[in-house]
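> Predicted model, plus sequence, below.
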Amino acid sequence: MNNTIGVIGLGVMGSNIALNMANNGEKVAVYNYTRDLTDKLLHRIEGQQINPYYDVQKFVQSLATPRKIFLMVTAGAAIDSVISSLVPFLEPSDIIMDGGNSHYEDTARRYDVLKSKGIDYLGIGISGGEVGALNGPSIMPGGDREVYEKVAPILTKIAAQVDGTPCCTYIGPKGAGHFVKMVHNGIEYADMQLITEAYSFLRDRLQLSVNEIADNFDTWNQGELKSYLIEITAEILKKKDDKTGLPLIDVILDKVGQKGTGKWTSMQAIDNGIPLSIITESLFSRYVSALKDERVIAEEILAGPKMEQRELDKDAWIEYVRQALYMGKVCAYAQGFTQYKMTSDLYDWNLPLEEIALIFRGGCIIRAEFLNGISAAYQSQANLTNLLIAPFFAEKVKEYQSGLRKIVCEGINSGISFPCLSTSLSYFDSFRTARSNASLLQAQRDYFGAHTYERIDMEGVFHTDWN
């Protein structure tokens, strides 16, 4: 049959990736462990060259060599199972690509195992959800560069396009592609949480209606806050519930799920001493949201601040919220890109941070206007250690920090929980402080554990007999 590429795993993402490939001129073989999803995809085909197979061996044999097989399978043991079923029918130089949300260390392990068999392996981060999968996602391939070059003509065709440039670039070796996607998801967690906190202030403190808040998000999406998440937030707030006529947001249960990538991001940062407080706090916020029953009980027992709330100038404070949200986002992206930089240095990956920012501009969930500024920052300073000190963003946070401070203080005084906005401010203040309170921490460690300390006025390591 000489299909040009095969797709295994025909859930929503896999089916849409297959259709995307076919829509871009590829002859696509498809296979799913259960027949139902294959048949479901066939009902969506409108003349595209998609050929179904119900046997793994026949699926593999239908592919032109070197074979290119794209996996869209649930991360974990399922990936290993599918790879095991494929290996007996593969030949040296055949290529397996994992487009799921695999942990980057699992990807590196699979790369090594398959490399020993002569089979090439790419771990490919995909962002964009089901719409992006069909119309063009952001694509983050990791593995051997020469292997990537063999599949690049397909990947760059199916990727989102911004100003004629595909949102796909070679990321780095082994698990680098999935690592970049993992941290992307961590940034996404923080970005979403920051938006919800801005919404809380507008609604709970400024007493704006849901429609008024939607209008503000629409307005913000025309300026420097322009992004996919701001755009969809406005749309969400405009949606009415068919059953009650209420804003749909008011009938959605306030419990948030998560699939693990945010947790992986925080754990990797903790393991390697990378400050990732905003992203990690966004993860903890989801955990607190899951304690719905406990929170309902606690509301009856625990009281918030008792105070007369002064009247606020709504227009002025809406602008403070906008500034606070922008600065919080900058701090969150700064942490994520610092994680890229520090991990790249740790593993000698040489991650292309300038290009990573560019491929996030289209297709992916965190696409935003200021990614152009992030890319420009790394283009100007390839070894930039933190986005906050890049001239463009340094000027922005200098201008907007007052807005963030006002919102955090007013929110706290009003009893509104601001885990990520307040953490953003703490991170900013910690990072800009040359002489911190850590000297006392180190003295405490030396006092009870003889952990020693360094001095600011002489070389060496010291211990004091504090008693």
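Perfect, I can see it now. Numbers count the residues shown, from 1 in each chain.

> use CA for all of it now, contacts and neighbours both
Will do.

> Strands of the protein, start to end?
Under the criterion DSSP state E, strands of the chain are mapped to 5-8, 28-31, 50-53, 68-71, 95-98, 120-127, 138-142, 161-162, 165-166.

> other SSEs contacting the fifth one?
Helices and strands touching strand 95-98, as assessed by 3 or more C-alpha pairs under 8 Å, 6 or more residues apart in numbering; DSSP states H and E, comprise strand 68-71, strand 120-127.

> Residue 288 is nearest to which of the ones you listed?
strand 120-127 (26.2 Å; C-alpha to C-alpha).

> Can you pull out the residues in contact with that closest one?
92-102, 104, 107, 110-111, 114-115, 133, 137-144, 147-148, 174-181, 363-365 (C-alpha atoms under 8 Å, 6 or more residues apart in numbering).

> follow-up on the earlier one: ranking the strands of the chain by burial, who's on top?
Greatest average neighbour count among the strands of the chain goes to strand 138-142 (a mean of 31), per mean count of other C-alpha atoms under 10 Å.

> Which residue, other than its chain neighbours, is closest to residue 375?
residue 354 (4.4 Å; C-alpha to C-alpha, 6 or more residues apart in numbering).

> again, but for residue 370
residue 224 (6.8 Å).

> Quick check, the one you found in contact with residue 369.
Yes: at 6.3 Å, residue 224 counts as touching residue 369 under the criterion of C-alpha atoms under 8 Å.

> out of the two, which sits in the busier spot?
residue 369 (17 against 12; other C-alpha atoms under 10 Å).

> A further structure is provided below for comparison with the first:
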Amino acid sequence: MTELADIGVMGLAVMGANLARNAARKGFGVAVYNRHGGRTDELIENYGTEGRFFPSKQVADFVASIARPRPIIIMVKAGKPVDEVIEELIPHLDEGDIIIDGGNSLFTDTNRRFHYLTEKKLRFIGMGVSGGEEGALEGPSMMPGGTREAYARIEPIVTRMAAQVDGEPCCTYIGTEGSGHFVKMVHNGIEYADMQLITEAYDLFKTVYGLDAGTISKIFADWNTGELNSYLIEITAAVLAKVDDTGKPLVDSIVDEAEQKGTGRWTAQSALDLGIPLTSITEAVFARALSARRSARAEAEKLLPHPAVATLPIGQAEIDAIRDALYASKIVAYAQGFEQLTVASQQYGWDLKLDELATIWRGGCIIRARFLNRIREAYKSGGGAANLILEDYFRDAVLKAEPAWRKVVALAVEKGIPVPAFASSLAYYDGLRRARGPANLLQGLRDYFGAHTYARLDKSGKFHTRWSQDGAEVQVSQ
């Protein structure tokens, strides 16, 4: 009897090849195919001894080498390439076979593909995969969305491929349609905010206090031993400590222009559609966009000269203040992201389990952090406040950090150092805890120029004032 593979991987660039190697190392038979056969040969030549690989040079042979119902992970660039690969696979598939998109696809595209393939009696899983090339090989965080039946077929495979924390896999069934890719999108949005906050802390140390990269690296390494412990803090210390062949810090020679692939922007756009105040993540996206305008910034610096910033002395109190501002702002970013997940789950009927999302983000993924255990507990068994900041642990943390948070933002403003993520997080916090804000005037203005009506505190119903006519107020609805 011919031996068949347990799973297939189509697309053998770094992420695809590492996922294939991951599955093979865990004891699964892995069919592998790449449109350019050289990559298939390279994988087998370099890593063929790591497990049972089933290489093919033709799509038909690749599909035929997998046990039915066939699960096939496609690892290609998001967008049109995914649709092209799906169409390439369809003629060779049988009813019930499963296509798994492991890339960073937009969740609405995943929704469309899910229903398209359902009509063809095929199953589709949109699976977010976080952890980069190292995570793909050693164990990523995996977020599969599709039907439960399709997930049941791949569950024994993906839960072993995923990172493990406290004996639990960083992989769980997310929900139907494009929910897996939506969750990965929000994960990436939180990642954007987290990285921007770290960058702003670095800028303050460098520009206001005159610290060199090596010294700042040691501060981040120390922070990583405490409540800020996370993958991003860990690698920040490593990046800042790296010295290039000139003997100088590598970071000082890197062009100050941050690129982006779109997931952060999608997260912000989705928040606008859902009506979620996703200020931290959105400001992080805008900061990257501004960083990309290097020539405009260089010209503006000549025409809008920045006042010289006198280096200030720094002690433990100043270091702790920036740490507290970073921690409080980080809490805001996660709180906003989880609110977006909550509203999306309700609007799209996905029934997302927020405690399970916090669980699978504890390992393998880019935003893994110690305090995800706190988030997990907050949402355990469907509980949790409407906003994460209102949970006891996080409420106490931001209240404790608040004086330092304000001090750091005020210092940055005074010195002309942009801290959009710190500042917007603080503004969100201040706006959240005001039972009555200034939007009453805003609504009055809307009624004046557009007759958009307003509600009153002392009466029920909707009202309109004939501002430019006789000034009379009229009730327009109950």
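Received it, and whenever you're ready, just let me know what you need. These numbers were taken from a predicted model, which means no experiment stands behind them.

> re earlier: want to throw the helices and strands packed on strand 95-98 of the first structure into CSV with distance to residue 29 of the first structure?
Formatted as CSV, these follow (distance: least, C-alpha to C-alpha, whole Å):
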stretch, distance to residue 29 of the first structure
strand 68-71, 9
strand 120-127, 19
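
> and of the strands of the first structure, who's closest to residue 454 of the first structure?
Closest among these, using C-alpha to C-alpha: strand 138-142, at 40.6 Å.

> The residue nearest to residue 375 of the first structure - how many residues pack around it?
When neighbours are counted by other C-alpha under 10 Å, residue 354 of the first structure comes out with 20.

> who's in contact with it?
Applying C-alpha under 8 Å, 6+ apart to residue 354 of the first structure gives the contacts 374, 375, 376, 377, 378, 379, 382.

> Over to residue 74 of the second structure?
So residue 74 of the second structure contacts 9, 10, 11, 16, 82, 85, 99, 100, 101, 102, 103 (C-alpha under 8 Å, 6+ apart).

> The first structure: which residue goes with the second one?
Counting by TM-score structural alignment, residue 10 of the second structure corresponds to residue 8 in the first structure.

> Its match touches residue 70, doesn't it?
Yes: here residue 8 of the first structure reaches residue 70: they are 6.3 Å apart, a contact under C-alpha under 8 Å.

> Compare the strands of the first structure and report which one is nearest to residue 414 of the first structure.
strand 120-127 (37.2 Å).

> so that closest one corresponds to what in the second structure?
Against the second structure, strand 120-127 of the first structure falls on residues 123-130 (TM-score structural alignment).

> and that stretch, how far from the first structure on average?
With mean C-alpha distance after the TM-score superposition for the first structure, stretch 123-130 of the second structure departs from the first structure by a mean of 0.6 Å once superposed.

> cool, and stretch 332-341 of the second structure?
Looks like 0.5 Å for stretch 332-341 of the second structure (mean C-alpha distance after the TM-score superposition for the first structure).

> which one's the longest helix in the second structure?
Longest helix of the second structure, by residue count under DSSP state H: helix 316-348.

> Residue 93 of the second structure contacts residue 63, doesn't it?
Yes: using C-alpha under 8 Å, residue 93 of the second structure is in contact with residue 63, at 7.2 Å.

> which of those two has more neighbours?
Neighbours per residue (other C-alpha under 10 Å) separate residue 93 of the second structure from residue 63, with residue 63 holding more: 26 against 19.

> Distance of the residue mapped onto residue 295 of the second structure from the first structure relative to residue 245 of the first structure?
In the superposition onto the first structure, residue 295 of the second structure corresponds to residue 293 when matched by TM-score structural alignment. Distance from residue 293 of the first structure to residue 245 of the first structure, counting by C-alpha to C-alpha, to the nearest Å: 26 Å.

> Residue 449 of the first structure too?
For residue 449 of the first structure relative to residue 245 of the first structure (C-alpha to C-alpha), the value is 63 Å.

> go on, residue 121 of the first structure?
51 Å.

> ditto for residue 455 of the first structure
Distance of residue 455 of the first structure to residue 245 of the first structure, given as C-alpha to C-alpha: 66 Å.

> Kindly state which residue of the second structure is aligned to the residue nearest to residue 370 of the first structure.
By TM-score structural alignment, residue 224 of the first structure lines up with residue 227.

> Its match contacts residue 373, doesn't it?
No: in this structure, residue 227 of the second structure is not within contact of residue 373 by C-alpha under 8 Å, at 11.4 Å.

> what sits against the spatially most central residue of the second structure?
Nearest to the mean C-alpha position of the second structure, counting by C-alpha atoms, centre = their mean, stands residue 188 at 1.5 Å. Residue 188 of the second structure makes contact with 263, 264, according to C-alpha under 8 Å, 6+ apart.

> picking up where we left off before, who wins for proximity to residue 307 of the first structure among the helices and strands packed on strand 95-98 of the first structure?
strand 120-127 (45.2 Å).
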